[in-house]
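K.L.:
Compute the structure for the input listed below.
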Amino acid sequence: MTVTTLSSREFNQDASGAKRAASKGPVIITDRGRPAHVLLTIEDYERLTQQTASMADLLAMPGVEDIDFDPPRVGHLARPADLS
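P.N.:
Predicted coordinates:
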């Protein structure tokens, strides 16, 4: 993945070049030398904004009761809670 950096002026003068660059990776558009915007392909944007399932959703999936899960014990790290 190639990251391209363009100034706002460069972006305005060659938007089609910026779109071509975005097909190879994110395009960072700067404003007064500081990163201000990022141009991505729609596929990259959708991948980044895709919501992942929560732990509750995963535990509620059908067939989850058939999965064997036996995590190792970490007794040496556990301490009784001090409730005083």
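K.L.:
alpha carbons only for contacts and neighbour counts from here, please
P.N.:
Noted.
K.L.:
mind listing the helices for this structure?
P.N.:
Ranges of helices in the chain, per DSSP state H, are 8-13, 15-22, 42-49, 55-59.
K.L.:
Can you pull up the most central residue in this structure?
P.N.:
What sits nearest the mean C-alpha location of the chain, by CA atoms, centre = their mean, is residue 48, with 4.7 Å.
K.L.:
and that residue, how far is that from residue 6?
P.N.:
With the distance defined as CA to CA, to the nearest Å, residue 48 ends up 22 Å from residue 6.
K.L.:
want to put them side by side, so please do this one too:
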Amino acid sequence: MTVTTLSSRELNQDLGRAKKAALQGPVFITDRGKPAHVLLSITEYKRLTGKRRNIVEALSMPGLANIEFDPPRADIQSRPADLS
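P.N.:
Take a look at the predicted model:
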């Protein structure tokens, strides 16, 4: 994978070059020397966004069912509010 960096001016002057470079890897587009945008090919974009996981899958661990977990019961008592 090749990473290319272009200024906004270079992008405006040669969009074809940026599109060709995006086929090889991400193209960072800078504004005043700082990265501001990234150009990706549609194939790479779909690869990055196509594998969505939910929070349960992201936090799950293999063999989690084999871990014993018996937390103590919380004893929470309410008290009247002091409005003075």
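K.L.:
care to give me the TM-score?
P.N.:
The TM-score (TM-score structural alignment, normalised by the length of the first structure) is 0.65; 69 aligned residues with a CA RMSD of 2.7 Å.
K.L.:
that older thread, buried deepest among the helices of the first structure, which one?
P.N.:
With neighbours defined as mean count of other CA atoms under 10 Å, those peak in mean count at helix 15-22, which reaches a mean of 16.
K.L.:
Mean distance between that helix and the second structure after superposition?
P.N.:
Helix 15-22 of the first structure: mean distance to aligned residues in the second structure after superposition is 0.8 Å, counting by mean CA distance after the TM-score superposition for the first structure.
K.L.:
so how far is that helix from its chain's centroid?
P.N.:
22 Å (CA atoms, centre = their mean, to the nearest Å).
K.L.:
Kindly report the same for stretch 40-50 of the first structure.
P.N.:
Taking CA atoms, centre = their mean, one finds the center of stretch 40-50 of the first structure at 9 Å from the center of the full chain.
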